[in-house]
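Colleague: I would like to see how this sequence folds:
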Amino acid sequence: MANSAQAEKRARQAEKRRRQNASQRSTLRTFIKKVVKAIEAGDKEAAMQAYQSAVPQIDSAANKGTIHANKAARHKSRLNAHIKAMA
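Modeller: Next comes the predicted model:
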């Protein structure tokens, strides 16, 4: 329970930030799932298109601090490796 105006404001800001982060994370996961589903379906063309649209979302999440830069790089690298492994 906030006992001062400053604490109330910080609580409001923290809640707003939490919602924004949750939304960003959810969007990121959705884009990654689209790529994974295309890979599992064996459709290389669809996987490439999904990957192309996922990369800016991954980079955006990393730039905003929602995820760590190394995690973003790891996601991009692994997804791309899976796509390239498709014959």
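
Colleague: all contacts plus neighbour counts: C-alpha atoms, from now on.
Modeller: OK.

Colleague: which of the residues in the one helix or strand residue 30 maps to are buried?
Modeller: For residue 30, the host element (DSSP states H and E) is helix 5-41. Buried residues in helix 5-41, counting neighbours by 16 or more other C-alpha atoms under 10 Å, are found at 21, 24-25, 27-28, 31-32, 34-36, 38-39.

Colleague: farthest-separated two in these?
Modeller: Farthest apart among the buried residues of helix 5-41 by C-alpha to C-alpha are 21 and 39. That separation is 27.2 Å.

Colleague: before we compare anything, build this one as well:
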Amino acid sequence: MANTPQSKKRARQIERVTEVNKARRSRIRTYLRKVEEAIASGDAAAASQALKAAQPELMRGVSKGVVHKNTAARKMSRLAARVKSLAA
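Modeller: Next comes the predicted model:
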């Protein structure tokens, strides 16, 4: 348990940041799920649009420190390959 005033303040700050990060992570997952659903439905145009919408959201997660850069790159690469194969 936090004892000093500084550690109490840090505990409060961490709670707020954790809530923001949870919301951000959830938002990213939603965008990725939309891409997955579009791929599953077989609609190349919808999958491409969903991928374009998901990319900035994923990269924003990287810049905010919610997702590791390599994780985001791997996810984007794999999704892009799947969307590309769908169009072909």
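
Colleague: TM value for the aligned chains?
Modeller: In this superposition the chains share a TM-score of 0.96, using TM-score structural alignment, normalised by the length of the first structure; 87 aligned residues with a C-alpha RMSD of 0.8 Å.

Colleague: related to what we said a few turns ago, closest to residue 58 of the first structure out of the buried residues of helix 5-41 of the first structure?
Modeller: residue 28 (6.3 Å).

Colleague: contact partners for that closest one?
Modeller: 54, 57-58, 61 (C-alpha atoms under 8 Å, 6 or more residues apart in numbering).

Colleague: weed out the non-buried ones from the residues you listed.
Modeller: Burial by neighbour count, judged by 16+ other C-alpha under 10 Å, picks out 54, 57-58, 61 from the contacts of residue 28 of the first structure.

Colleague: which one of those is nearest to residue 81 of the first structure?
Modeller: Proximity of those to residue 81 of the first structure (C-alpha to C-alpha) peaks at residue 54, which lies at 14.5 Å.

Colleague: one step back: reformat the buried ones among the contacts of residue 28 of the first structure as a markdown table; add distance to residue 46 of the first structure and secondary structure.
Modeller: Shown next, in a markdown table, are these (distance: C-alpha to C-alpha, whole Å; DSSP: H, G, I helix; E, B strand; the rest coil):
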| residue | distance to residue 46 of the first structure | secondary structure |
| --- | --- | --- |
| 54 | 12 | helix |
| 57 | 17 | helix |
| 58 | 18 | helix |
| 61 | 23 | helix |
